[in-house]
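Enquirer: here you go, sequence then predicted model.
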Amino acid sequence: MTEKLFDAEAKENELRTQSYSWDTSTALSAEDGDIPIVDVAEYLRTGSRDALKVAAETLRGACETVGFYQLAGHGVDRKLINNMFAAVRAFHALPLATKQQIILDRPDWPLRGIGYMPVGERRFPRREKGNLNEAFLIKSAQGISFDDNQWLAETDLPGFRGVVEEYANALTTLARSILPVYAVALGLEPDFFAPGFTHPFWRLRMTHYPPFPAQDADQFGIAPHVDTTFFTLLLQDSPGLTIFSEKRKAWIKAPVIEGAFVVNSGELLKQWSNDRFVSTKHFANTDGTASRYSIPFFFNANADYPMACLPTCCGPDNPPKYPTVSYQDSQAAAQGE
């Protein structure tokens, strides 16, 4: 039997249509137990199988029943995190004309999906109304290096590129280091995912939500959506992220835990796991009085790696729901990359 082909555009339209049906009018404050904390300090320090199992059990529960968690004990230096937030604030404080020198998808730059994205962009995620944020984006994959991205001149923002590169490298190392936790959580050998992440595709987004007054009911800092990633590692400097808890069947205001990453599974991991892991619905706003900054790191397998249904997530009574697909044939295709 020939496997059904993946239709990237149809999937993009399906996700967008679903998002319009979500009732986001009520968001609850987080209560004790709402948001699991996955602490990987012991595993990263010792590499022990016991510590790996403990972290994997918590992660499994989070990804199957809640949809997101706070990652603690990750080892990313607090000074680097502070430097990164300072660099992002400095970038967005520049004059608009300076930032527009590296505008997203400018015609004379060969790489798409990177650069400065002004307020009101209708992509990432694609929506009818523009998102009320501005962002600077870079990405990496096999054959795509830091040099292939757009950067301001060093004289425009001294030290900025160095901090961003250091942070991106640290997040790549972290993301790879927790792949065994995901593998064991899914009943696989710890090194199962390693072949698919030799040259992972990632995108780093440095986002500023200006302090706009109360928005229309159908306009957001960033519109309701699901990420299309394996997983996303997010830092936020202040509240504003709202995530749908599958456990409570309610929108939850994600608290800011100092030094912790908010982590959510994306659509590709949901499909790869045959819907075992949740693809998390979320959106973001400001309170209308102050700027908010967030730094999501979107992490995926090698762009050309074929993600066939995981062997522990399908069987005679649970056949694969999705065709084998790679990132470049799914989201990269849908986004015109």
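Expert: Ah, there it is.

Enquirer: only C-alpha atoms from now on, for both contacts and neighbour counts.
Expert: Noted.

Enquirer: what residue, apart from its backbone neighbours, is nearest the spatially most central residue of the chain spatially?
Expert: Central residue check for the chain by C-alpha atoms, centre = their mean: the C-alpha nearest the mean position is that of Thr232, 2.8 Å away. Using C-alpha to C-alpha, 6 or more residues apart in numbering and skipping the chain neighbours, the partner closest in space to Thr232 is Phe298 (4.7 Å).

Enquirer: take this one as well and set it beside the first:
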Amino acid sequence: MLTLLMFVISFSNRTTMGEVDPAFVQDQQHRPKLSIIEAKGIPEIDLSPILPHAAPDQYDIDTLVKEIGTACKEWGFFQVTNHGVSLSLRQKLEEASRKFFAQSLEDKKKVGRDEINPTGYYDTEHTKNVRDWKEVFDFLSKDPTFIPLTSDEFDNRVIQWSNPSPQYPPQFRIIIEEYIEEMEKLAYKLLELIALSLGVEAKRFEEFFKDQTSFIRFNHYPPCPYPHLALGVGRHKDAGALTILAQDDVGGLEVKRKTDQEWVLVKPTPDAYIINICDIIQVWSNDVYESVEHRVTVNTKKDRFSIPFFLNPGHDAEIKPLEELINEQNPSKYRPYKWGKFFVHKIGSNFKKQDVENLQIYHYKLS
């Protein structure tokens, strides 16, 4: 593994593309462009009508549901304000994250992940078989979390994943656990709005999350001398149900716009959360909503930090289009799959380059 200092030294001491570590180099067609398109069109949605102290107003809630539905259909991404998450708690978490990543590599590796229990710290994640320019720390929403031992559909064995306990910064674990509670509350509010926007009962998705496999991730993207060759995270779609992202003011998240397939920079909005619907909602909605490709660019001068929360169902949840959305005119477009098996396959591909294409939801598409 390379430390962050070694990242910079190894890249800055080389002058030609051929001398750059090829593990980080994106194929020509996937490299960032020098010109930037800013995503002014990504909707910003005010959630104040559903805050606990808000007086219920059906018109405001109906309007909110329509805004959510339009954002899901047109972008697959939106930002939320007046979301009810404590700003002071978020600031404490962001400060703790910076302190954690500022440690030596030796100290961070004390809570390192492995192929048996893939939570904790690591700096060698691959996306689409290209190494990402980042380091991360993963922490499960539920400890312990039960997950299939293998992705083999005939193997019924289940193993237990558990969280590491970082010793620094002090109280880091306690702050994380408090923040996760807030993320779950926000996620369930958003799921209700999305369900209503699809025309199904508000609590329709609740049953899938009784034994959830959700987790929170801390990302650190160090300065990169070759931002035109490498990416913080390569192009991808999120496999779970919903992602709630807190990012700093540096920026770097890019979304592939559905209308013209251009990469668009998402400008950071202070204190807002960026929401994207993921593959599972695409399947549940029977393609009414689409999980959208996104990536993260890097820069030569500034560290970037972000904290996504990935809302995932229980490992034994069967994922398929909702029965309420299926009829003769709109038949099911996916065959069912077990979330846990799918998840284990995806996690396993993060450690190293694969000889075969990673599993995607289109592999379950019905012709």
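Expert: Looks like it came in fine. These numbers were taken from a predicted model, which means no experiment stands behind them.

Enquirer: can you calculate the TM-score here?
Expert: Scored against TM-score structural alignment, normalised by the length of the first structure, the superposed chains reach a TM-score of 0.84; 307 aligned residues with a C-alpha RMSD of 2.5 Å.

Enquirer: burial check on the residue nearest to Thr232 of the first structure, number of neighbours?
Expert: 24 (other C-alpha atoms under 10 Å).

Enquirer: what sits against it?
Expert: Contacts for Phe298 of the first structure (C-alpha atoms under 8 Å, 6 or more residues apart in numbering) come out as 202-204, 229-233.

Enquirer: could you redo the last one with a cut-off of 6 Å?
Expert: 202-203, 232 (C-alpha atoms under 6 Å, 6 or more residues apart in numbering).

Enquirer: related to what we said a few turns ago, just confirm the residue nearest to the centre of the first structure is within a strand.
Expert: Yes - assessed with DSSP: H, G, I helix; E, B strand; the rest coil, Thr232 of the first structure lies in a strand.

Enquirer: that one matches what in the second structure?
Expert: Thr232 of the first structure maps onto Thr243 in the second structure, with residues paired by TM-score structural alignment.

Enquirer: could I get the full set of helices for the stretch 201-350 of the second structure?
Expert: Counting by DSSP state H, counting those that start in this stretch, the stretch 201-350 of the second structure has helices at residues 279-284, 339-348.

Enquirer: so which of these is the most surrounded?
Expert: Most buried of the helices of the stretch 201-350 of the second structure by mean neighbour count (mean count of other C-alpha atoms under 10 Å) is helix 279-284; its value is a mean of 24.

Enquirer: which part of the first structure matches that helix?
Expert: By TM-score structural alignment, helix 279-284 of the second structure lines up with residues 267-272 in the first structure.

Enquirer: what about the matching stretch, how far off from the second structure?
Expert: Its aligned residues in the second structure lie a mean 1.4 Å from stretch 267-272 of the first structure after superposition (mean C-alpha distance after the TM-score superposition for the first structure).

Enquirer: who's in contact with that stretch?
Expert: 228-230, 277-279, 309.

Enquirer: show me what contacts the equivalent of Val184 of the first structure over in the second structure?
Expert: Using TM-score structural alignment as the criterion, Val184 of the first structure maps onto Leu196 of the second structure. When contacts are counted by C-alpha under 6 Å, 6+ apart, Leu196 of the second structure touches Ala202.

Enquirer: element containing Leu196 of the second structure?
Expert: Mapping Leu196 of the second structure onto the secondary structure by DSSP states H and E places it in helix 172-197.

Enquirer: and for the counterpart of Ala62 of the first structure in the second structure, the neighbour number?
Expert: Residue pairing (TM-score structural alignment): Ala62 of the first structure is matched to Ala71 of the second structure. Using other C-alpha under 10 Å, the number of residues around Ala71 of the second structure comes to 22.

Enquirer: host element of Ala71 of the second structure?
Expert: Here Ala71 of the second structure is assigned to helix 58-74, by DSSP H and E.

Enquirer: contact partners of that helix?
Expert: Residues contacting helix 58-74 of the second structure (C-alpha under 6 Å, 6+ apart): 193, 197, 289.

Enquirer: save those residues as TSV, and put in distance to Lys256 of the second structure and neighbour count too.
Expert: Formatted as TSV, these follow (distance: C-alpha to C-alpha, whole Å; neighbours: other C-alpha atoms under 10 Å):
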residue	distance to Lys256 of the second structure	neighbour count
Leu193	24	25
Ser197	23	20
Tyr289	15	24
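
Enquirer: which stretches in the stretch 1-150 of the second structure count as helices?
Expert: 4-12, 58-74, 87-101, 105-108.

Enquirer: quick revisit: how near is the match of Val184 of the first structure to Pro308 of the second structure?
Expert: According to C-alpha to C-alpha, to the nearest Å, Leu196 of the second structure stands 24 Å off from Pro308 of the second structure.

Enquirer: what span of the first structure is stretch 299-312 of the second structure aligned with?
Expert: The aligned range for stretch 299-312 of the second structure is 287-300, by TM-score structural alignment.

Enquirer: what residues sit buried inside the matching stretch?
Expert: 287, 291-300 (16 or more other C-alpha atoms under 10 Å).

Enquirer: farthest-apart pair in these, please.
Expert: Asp287 and Asn300 (31.4 Å; C-alpha to C-alpha).
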